[in-house]
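J.: sharing a model prediction with you, sequence too.
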Amino acid sequence: MSITQLSTEILQKIYEYAKIQDLLHLAQSSKRNYRIYLGRRTHLLEQAMHNSYSPLPDLYKLVLSSEPDKSRKPLGTEIRRNLIVNRLIETKAMPNLTVELLTKMATYGKIADRWTELYPQIRWRHNSNNRRLLRPDEQERLRGAIYRYWTYNTLFHDSTYTQFDPDFPRSQEDLRLRILRTYTSIELIQLTEYVDKMRQLIQIDLYPSYSVIRECYSEPVPPKTLVALGWGTGSFHLHLVYDLLKYDPADLLHLFDETSSKKERMEYLMAQGISFADRPATLKDSILMVLFERKVLLEADRKLSDEDIQYGIIDTVDKSKAGGDRGNARYAHDASSDGSFVDGHQVSLSLWLDETGEEDD
């Protein structure tokens, strides 16, 4: 039977399983299909966005964090940032999807979706026999971690913040801690895993140290070649990597897909401005502070494999080892609705925290 002979109800049901581009293309295939689409446009658009780029609440908050300030009042930077954080925390529901909002969400969503394709290559870098495509629920967790990472970088790793307040949080009222407290401990674990993989991407693929360059060759590497390809050694290189974690996912994707030489990546780094250099990213330390507040203990053990990480982005082989269903875990519901400090109950999670640097000569 041709699709043109299907009833309106069946076609609308098909639309509900489509991704955003497929939905729009199908709606444009005939006048009848377009009328059927218009009949439930809002519902179908929301469902298509969910199918393509979920979780939508985190994606919407990312869009809000990136919105320019439309107020004409002469507000100070700290006051303006506080207003944005309050708005993000107070946002509880998705608005109606206008064309303008849909376009903005799709822009970020496409980049996050591209990372779901690249992530297995990074995640199973040293264990390629187990490499596979991410399952739909894993893709959603990864996109959520990307949106949260991007929101934090947009708010707290911009040129103004890194220039005037580059230090780590010093009080419980810090805006960085407030926004992170609105996430559950499981979401923070997933965010930590994503940050760690982006650190590996920077450290090995984009801005490799001299030791990484040496490992690529079977013969000794001449000093000139090291300088031409590598980005330093020891603590200097480690500090560079943590500085570059201020790159947002779009920056990292551009560097991974569009650049191949040290010159190109140096030019991209210099274009970020003077304040970008020598200012470490604060996200991972802020996450650890929030988890410490909740008395969630992370077992830092470099002998753990990625498959041993509890409640990470990727499903563990044995879910019972991680306490069973993620949704029933007690630290899946410990977010603070208003970002305030909440004393937690001590629990222990296994997470691979590799804080070591290079030990080159």
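T.: Right, received. Where do you want to start?
J.: every contact and neighbour count from this point should use C-alpha atoms.
T.: Will do.
J.: how about the helix or strand hosting residue 257: buried residues?
T.: In this assignment (DSSP states H and E), residue 257 forms part of helix 249-258. Residues of helix 249-258 classed as buried by neighbour count (16 or more other Cα atoms under 10 Å): 249, 252-253, 255-256.
J.: how long is stretch 11-28 from one end to the other?
T.: Stretch 11-28 has an end-to-end distance of 13 Å (Cα to Cα, to the nearest Å).
J.: that one: how far from the chain's middle?
T.: 27 Å (Cα atoms, centre = their mean, to the nearest Å).
J.: what sits up against that stretch?
T.: With contact meaning Cα atoms under 8 Å, 6 or more residues apart in numbering, stretch 11-28 is reached by 33-34, 36-37, 44-45, 47-49, 51-52.
J.: hey, where'd the strands end up in the stretch 251-361 of the chain?
T.: 296-300, 347-351 (DSSP state E, counting those that start in this stretch).
J.: take the ones you listed and write them to JSON lines, including mean neighbour count and distance to residue 235.
T.: Output for the strands of the stretch 251-361 of the chain, formatted as JSON lines (neighbours: other Cα atoms under 10 Å; distance: least, Cα to Cα, whole Å):
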{"stretch": "strand 296-300", "mean neighbour count": "16", "distance to residue 235": "21"}
{"stretch": "strand 347-351", "mean neighbour count": "17", "distance to residue 235": "24"}
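J.: next, format the ones you listed as JSON lines and append distance to residue 152.
T.: Listed next are the strands of the stretch 251-361 of the chain as JSON lines, based on distance: least, Cα to Cα, whole Å:
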{"stretch": "strand 296-300", "distance to residue 152": "21"}
{"stretch": "strand 347-351", "distance to residue 152": "21"}
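J.: nearest to residue 334, out of these?
T.: Nearest of those to residue 334, taken as Cα to Cα: strand 296-300 at 10.8 Å.
J.: this is the comparison structure:
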Amino acid sequence: MPSTNVTLQPSGEPLLYSMPNELILETMELLSPSDASNFALSSRRLFLVFKRNKESILITVLQRLPEINILLHIYTARKDESHMDLMLCPRIIDYSREDFTISLMELGSASQEFPSRRPLKVPKFTLAIQDIEQIWNMAKVIDWWVEKYPRLHWRDNSDDRRCLRGSEVVRVRKAVARWWLYAKYHHGNAFTRFSAFQPSTWTVDTRLHHIRLMPTSEINELWRLWRLVKETVSKDLCSSPEKVCHCKQGYSVELVPWGAGEGRRHAKIVKTYMKLDPEQLRYYLSHYANWKRSVTISSLSDIEPNFARDSETLSISLSKVLGERKIFRGVQSWADMPQFGILDEDRRSDLHKSKWLDDAWPDGRVPPLPDHVLTFPFDSSSIVARGDDGTETLFPF
């Protein structure tokens, strides 16, 4: 017996079957990567339409994503670019088949977002369908964070929870992609370029380079996301059910933060696990949320043998560059800095904000400093904090 939720034609077939393939194809191209994939899997006919037009659907959907240029940089990043003169340099990226070529990133648009610092040979990449599929899967990771964001933001106020508006979705997508780009170069083993020292204000540093390329508005948006990631790692990944609380109704399990009662150890553990990139953290939140500490640590140590070597540096880089922008513009107090949150409610009046929307330092370096800045002392060197993966045996160094 057919489901009552399916609208049928007089012939008894689902109404969907009367839609022309062209309309189905246009619908798929308007969806997010995850929604398009799920839609295609909902019936045999939709799957066949998707399969026949897969190339067109994937490229059309990806090209209109607000974070596509950042995803392309993540995908084409190379170890030999881990240098200030080469990192995030302009590039040409095409998708090519025997009969046609589609430009995914042109030199002009790449130069506007990541301009070159000196004459160099512009790298050119030609992608195949297998590459497009991998980028599609990366975009689906960002879809997951967009879907998850309201539950994380309104964790303690579920009555206020709502879906994200279109403008908010754009901010989440770009912020997650920026986090991923930073993690690719500075938090994982793939591009190991370990520095024993933290980023310092006004200095030449590849970690600050990533943040200086962004306008102040987007730095603030990434900062809001990063605070939410910290809370999520603390409560959902680095806390385990270790205490049974007896009460009148029976008993319940209390989640205990790893390192609780050991000074600031829990904060140190959280800053270590924040080195996971969006795809890795999605995996651990999906499969290891609030598991036993030993199980999670064992899984991670198999993948990242040197994971406890150091802590994340993105929070430091964000605070340093925001401090640079504040001093550079002669703002006296942090209270006078504009508010740019992910959600519309966290963005105050738009008056006098335009100058913060387009103030990126496009070559990733500090521009010539005004005279008043030169009177400020530079940062003293600080060592990057040693990491802590939460193992029972804590090394005191």
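T.: Right, received. Where do you want to start? Keep in mind that this is a model prediction, so the values were computed, not measured.
J.: please state their TM-score.
T.: The TM-score (TM-score structural alignment, normalised by the length of structure 1) is 0.70; 311 aligned residues with a Cα RMSD of 4.3 Å.
J.: about what we covered before: so of the contacts of stretch 11-28 of structure 1, which ones are in helices?
T.: Judged by DSSP state H, the contacts of stretch 11-28 of structure 1 include 33-34, 36-37, 44-45, 47-49, 51-52 as members of helices.
J.: residues near the alignment partner in structure 2 of residue 295 of structure 1, how many?
T.: Correspondence of residue 295 of structure 1 to structure 2, assessed by TM-score structural alignment: residue 326. For residue 326 of structure 2, the neighbour count with other Cα atoms under 10 Å is 17.
J.: ditto for residue 355 of structure 2
T.: 10.
J.: how near is the equivalent of it over in structure 1 to residue 92 of structure 1?
T.: Residue 355 of structure 2 maps onto residue 330 in structure 1, with residues paired by TM-score structural alignment. Distance, residue 330 of structure 1 to residue 92 of structure 1, using Cα to Cα: 22 Å.
J.: same question, residue 132 of structure 1
T.: 35 Å.
J.: neighbouring contacts of stretch 174-194 of structure 2?
T.: 66-67, 70-71, 73-74, 78-79, 82, 142, 145, 207, 210, 218, 221-222, 225, 275-278, 304, 312-314.
J.: how does it look with 6 Å?
T.: 67, 74, 79, 222, 275, 277 (Cα atoms under 6 Å, 6 or more residues apart in numbering).
J.: among those, which pair sits farthest apart?
T.: 79 and 222 (24.7 Å).
J.: looking at the two, which one has more neighbours?
T.: Using other Cα under 10 Å, the more surrounded residue of residue 79 of structure 2 and residue 222 is residue 222, with 28 against 12.
J.: that one pairs with which position in structure 1?
T.: Match for residue 222 of structure 2 (TM-score structural alignment): residue 191.
J.: how far does the helix or strand containing its match sit from its chain's centre?
T.: Applying DSSP H and E as the criterion places residue 191 of structure 1 in helix 185-200. Offset of helix 185-200 of structure 1 from its chain centre (Cα atoms, centre = their mean): 8 Å.
J.: now that helix: buried residues?
T.: 185-196, 198-200.
J.: quick check: the farthest pair among the residues you listed?
T.: Taking Cα to Cα, no two of those sit farther apart than 185 and 200, at 22.7 Å.
J.: after superposition, how close is whichever helix in structure 2 runs longest to structure 1?
T.: Secondary structure assigned by DSSP H gives helix 129-153 as the longest helix of structure 2. Using mean Cα distance after the TM-score superposition for structure 1, helix 129-153 of structure 2 ends up 1.3 Å from its aligned counterpart in structure 1, as a mean over the superposed pairs.
J.: helix or strand right after that helix?
T.: Note on helix 129-153 of structure 2: by DSSP H and E, the next helix or strand toward the C-terminus is helix 166-186.
J.: now that next one on structure 1. Mean distance?
T.: Compared with structure 1 after the fit, helix 166-186 of structure 2 shows a mean deviation of 1.2 Å (mean Cα distance after the TM-score superposition for structure 1).
J.: where in structure 1 does that helix fall?
T.: By TM-score structural alignment, helix 166-186 of structure 2 lines up with residues 136-156 in structure 1.
J.: check the offset of the matching stretch from the chain's centre.
T.: With Cα atoms, centre = their mean, you get 3 Å for stretch 136-156 of structure 1.
J.: what does stretch 155-166 of structure 2 give?
T.: 20 Å.
J.: same deal with stretch 90-99 of structure 1?
T.: 21 Å.
J.: neighbours around residue 318 of structure 2, how many?
T.: 23.
J.: same question but for residue 247 of structure 2, I mixed them up
T.: Residue 247 of structure 2 has 8 neighbours, counted by other Cα under 10 Å.
J.: do the same with residue 192 of structure 2
T.: 13.
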